[in-house]
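Q: can you look at this prediction? I've put the sequence above it.
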Amino acid sequence: MKILISNASSDPIYMQILTQIRQSILSGELVAGESLPSIRQLAKDLQVSVITTKRVYEELEKEKLIDSVVGKGCFVSGANQEFIREQRLKRIEEKMLDILREGKEVGMSAQDVIKHFTLLVEEEHI
């Protein structure tokens, strides 16, 4: 798991970390049952406060994206698959809207975009 912290970002450090771990889980990069670094190890690796990483893990646990097991650590949860699916569908919808907007900028109608999409599906045999 690669986490990048930007000092130039207007987002607080904990939010940058939270967003990146959340995204890794929602994208499937981190899968159910996979262990996360300990709070202390993550803080050391990122050179941030243990309080910061603790806050991130607590928020992820509230969202039911991770589970904490006393004495064993934190793991990606497998219990909230519907939430993860909904979040992934939301990302797909956002990308589709971006495509529609960009198509409109170059003079394509929604039907033109759909035709192009259909061609791509047929070419890829999806």
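A: Thanks, I have the structure now.
Q: contacts, neighbours, all on C-alpha from now
A: OK.
Q: and the residue nearest the centre of this structure?
A: Geometric centre of the chain, nearest residue: residue 23, 1.1 Å, by Cα atoms, centre = their mean.
Q: gap between that one and residue 103?
A: 27 Å (Cα to Cα, to the nearest Å).
Q: the residue nearest to the centre of the chain in helix, strand or coil?
A: Secondary structure assignment for residue 23 (DSSP: H, G, I helix; E, B strand; the rest coil): helix.
Q: ok, structure two:
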Amino acid sequence: MKIIISNSSSSPIYEQIASQIKSMIIKGQMDVGDSLPSIRGLARNLQISVITTKRAYEELEKEGFIETMQGKGSFVAMQNKELLREKKLKIIEDKLTEVVKDSKLLGIDFKEIEEMLKILFEEV
């Protein structure tokens, strides 16, 4: 599992960790039942406090992305398929919102964006 911590980010480190793990789960890069690194192991690899990784895992567990079994570790939890789809749609919506904002700043109209999207959709 590759997690990158950014010192220049305004987000706390535990949120960066939780967000990246959540993203891996939503994108299907981690499957139900996959184990996560131990809290201590992840802290050691990222060279951060155990408290920080513990908080990230607690957040993920609270949101239903992982489940922790005492003495066994933390694992990707079973996801409701409809809820998972909604989360994926939210990610796309957020990205498209950013595109719309940038387009307006650059004076690019809807037709041009629509044409770009159509071309990209056919290429990918």
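A: Happy to help now that I have it. Small disclaimer: the values here were computed from a predicted structure and weren't measured.
Q: which strands or helices does the helix ranked longest in structure 2 pack on?
A: Of all segments of type helix in structure 2, defined using DSSP state H, the longest is helix 81-106. With contacts defined as 3 or more Cα pairs under 8 Å, 6 or more residues apart in numbering; DSSP states H and E, the packing partners of helix 81-106 of structure 2 are helix 13-26.
Q: repeat the analysis, applying 6 Å as the threshold.
A: Applying 3 or more Cα pairs under 6 Å, 6 or more residues apart in numbering; DSSP states H and E, we find helix 81-106 of structure 2 packed against no helix or strand.
Q: so the next helix or strand after that helix versus helix 81-106, what angle?
A: Next along the chain after helix 81-106 of structure 2, taking DSSP states H and E as the criterion, comes helix 110-123. With axes from the mean of the first three to the mean of the last three Cα atoms, to 10 degrees defining the directions, helix 110-123 of structure 2 sits at 130 degrees from helix 81-106.
Q: helix 110-123 of structure 2: how far from the chain's middle?
A: Its chain's C-alpha centre and that of helix 110-123 of structure 2 lie 26 Å apart, by Cα atoms, centre = their mean, to the nearest Å.
Q: please apply the same query to stretch 53-64 of structure 2.
A: 13 Å.
Q: just stretch 67-87 of structure 1 next, same as before
A: Mean-position distance between stretch 67-87 of structure 1 and its chain equals 13 Å (Cα atoms, centre = their mean).
Q: just want the angle from the longest helix of structure 2 to helix 13-26.
A: 110 degrees.
Q: average offset between helix 81-106 of structure 2 and structure 1?
A: Compared with structure 1 after fitting, helix 81-106 of structure 2 has a mean deviation of 2.8 Å; criterion: mean Cα distance after the TM-score superposition for structure 1.
Q: what's the burial count for residue 46 of structure 1?
A: Residues near residue 46 of structure 1, counting by other Cα atoms under 10 Å, number 15.
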